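Engineer: coords below, sequence missing:
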């Protein structure tokens, strides 16, 4: 059985989550460690896939997270 969040809960939590991600990304943009075009909505969608990554011997989540975080960094 697949668990799904109640739409009302998802709607209520989306704003605060995006606000927190925005604050973190903005701090990184300000200090130059995060690329200026990093978007909080994109970050949330990409990291949302991590909880669906299979756990076990073929656990892809750590590699996927490394790719996401590397994509946020500025390339100097």
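Structural biologist: Okay, I see it. Computed from a predicted structure; not experimentally measured. Numbers count the residues shown, from 1 in each chain.

Engineer: make it CA atoms for all contacts and neighbour counts henceforth
Structural biologist: Fine.

Engineer: what about residue 56, neighbour count?
Structural biologist: Number of residues near residue 56 (other Cα atoms under 10 Å) recorded here: 7.

Engineer: presented hereafter is structure B, for comparison with structure A:
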């Protein structure tokens, strides 16, 4: 990549991070204006809005993906799955743009978007496989299924009452996914 293209990419990422962190207009047009580039320049570097947003939140993606081995080493598979999904929901609650991108990333899985989305999908796949091996999850469940089911939970508000509601809904989701996990007493909120 040429030096000017690298510079533009960095400016776009910085502008996107600033724009997404602020209240108000978070459109690509607004990001382009803040970066001092045209929208076409953004699309040359990021084929979709989701790809740009997931790139901005790359550190969160890496942390979530890296957490899986430790969770599976310390907790039984259903509790590891619940703990990880709760962390994923928390990231989405704190950063609604990330949640929105995650909710649609599977539908617009370009190479760029896949680079950020795939580590999360791989991490969740490991959790699903561990649960299937333990006989805790409905056989045939995929990571994509779980993310699709999780999508509506990201739309629950971020205030205290809505946060408690998302916790309850996560437990409902997990009771459906893991009907015989044997951890009913271990899941908070039950």
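Structural biologist: That came in fine, so what should we check first? These figures come from a predicted structure and were not determined experimentally.

Engineer: the strand or helix carrying residue 5 of structure 2: what's the following helix or strand?
Structural biologist: Residue 5 of structure 2 belongs to helix 3-21 when assigned by DSSP states H and E. The element immediately downstream of helix 3-21 of structure 2 (helix or strand, assigned by DSSP H and E) is helix 28-35.

Engineer: now do that next one: everything it contacts.
Structural biologist: 8, 11, 12, 14, 15, 16, 19, 38, 39, 42, 49 (Cα atoms under 8 Å, 6 or more residues apart in numbering).

Engineer: now do stretch 126-139 of structure 2
Structural biologist: 68, 72, 77-78, 80-81, 141-143, 177-182.

Engineer: any buried residues in it, and which?
Structural biologist: Residues 126, 127, 128, 129, 130, 131, 132, 135, 136, 137, 138 are the ones in stretch 126-139 of structure 2 that count as buried (16 or more other Cα atoms under 10 Å).

Engineer: ditto for stretch 151-158 of structure 2
Structural biologist: 151, 153, 154, 155, 156, 158.

Engineer: kindly report the same for stretch 17-30 of structure 2.
Structural biologist: Residues of stretch 17-30 of structure 2 classed as buried: 17, 18, 19, 20, 26, 28, 30 (neighbour count, 16+ other Cα under 10 Å).

Engineer: nearest to residue 54 of structure 2 among those residues?
Structural biologist: Nearest to residue 54 of structure 2 among the buried residues of stretch 17-30 of structure 2 is residue 17, at 10.6 Å by Cα to Cα.

Engineer: excluding chain neighbours, give the residue nearest to whichever residue in structure 2 pairs up with residue 16 of structure 1 in space.
Structural biologist: In structure 2, the residue paired with residue 16 of structure 1 according to TM-score structural alignment is residue 119. Nearest residue to residue 119 of structure 2, sequence neighbours excluded (Cα to Cα, 6 or more residues apart in numbering): residue 65, at 5.9 Å.

Engineer: which ones are touching that neighbour?
Structural biologist: Counting by Cα under 8 Å, 6+ apart, residue 65 of structure 2 makes contact with 119, 120, 122, 123.

Engineer: give me the buried subset of these.
Structural biologist: By the neighbour-count criterion of 16+ other Cα under 10 Å, the contacts of residue 65 of structure 2 include these buried positions: 119, 120, 123.

Engineer: now the helices for structure 1?
Structural biologist: Under the criterion DSSP state H, structure 1 contains helices at 7-31, 40-48, 61-72.

Engineer: so where is the shortest one in structure 2?
Structural biologist: Helix 40-48 of structure 1 corresponds to residues 143-151 of structure 2 when matched by TM-score structural alignment.
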